[in-house]
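Student: quick one: sequence and predicted model below, then my questions.
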Amino acid sequence: MDIRIGIANSPREINFESSQTAQEVEQVVATALEKGDTFIRLLDNKGKLYIVPVVSFAYIEVGSESTRRVGFVA
């Protein structure tokens, strides 16, 4: 799952691959926003932990779960 998080007032974004499903990521974000949490925690495929402050969210894009093809397509 490809996850992109846009940061408010920053030209950069956080971009990483995660083994979490789209529903799991959506639940983590929705719960944090509803409860008024100050940050969320997400793990990438390599076990790296991302702690992102909720107030800095500009957008969160959760990509498809399909695998990428390698090579040429005819």
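Tutor: Arrived safely.
Student: please make it C-alpha for all contacts and neighbour counts, starting now.
Tutor: Will do.
Student: where do the helices sit along this structure?
Tutor: Taking DSSP state H as the criterion, the chain carries its helices at 22-35.
Student: strands of the protein, start to end?
Tutor: Assigned by DSSP state E, the strands in the chain fall at 2-7, 13-17, 39-43, 49-53, 57-62.
Student: any idea how far the last one is from the middle of the chain?
Tutor: Per Cα atoms, centre = their mean, to the nearest Å, the displacement of strand 57-62 from the mean C-alpha position of its chain is 7 Å.
Student: included below, for side-by-side comparison, is a second structure:
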Amino acid sequence: MEVKIGVQHAPREIVLESGQSAEEVERAVSDALSGKSELLSLTDDHGRKVLVAAARVAYVELGEPTARKVGFGAP
């Protein structure tokens, strides 16, 4: 699933492909924004953790997983 995180005072958003379900991502965002956690912690497809201070999260956009294209040529 594609996740975009807007961070306050940062010129670009953080974009990652996560193997986590939409419910897991939504729960992590909710916990961070409600104060249960000081960090928003997500894991990408390569196993890397992305940590964002909950106080700096401007928005989180959840999208559909992107299909991997195979081969050459026009779509």
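Tutor: Received it, and whenever you're ready, just let me know what you need. Keep in mind that this is a model prediction, so the values were computed, not measured.
Student: re earlier: highest mean neighbour count out of the strands of structure 1?
Tutor: strand 2-7 (a mean of 18; mean count of other Cα atoms under 10 Å).
Student: between strand 13-17 and it, find me the angle.
Tutor: If you take axes from the mean of the first three to the mean of the last three Cα atoms, to 10 degrees, strand 2-7 of structure 1 sits at 160 degrees to strand 13-17.
Student: any idea how far residue 28 of structure 1 is from residue 5 of structure 1?
Tutor: Between residue 28 of structure 1 and residue 5 of structure 1 the distance is 13 Å, computed by Cα to Cα, to the nearest Å.
Student: with adjacent residues omitted, what lies nearest to residue 1 of structure 2?
Tutor: Using Cα to Cα, 6 or more residues apart in numbering and skipping the chain neighbours, the partner closest in space to residue 1 of structure 2 is residue 65 (4.0 Å).
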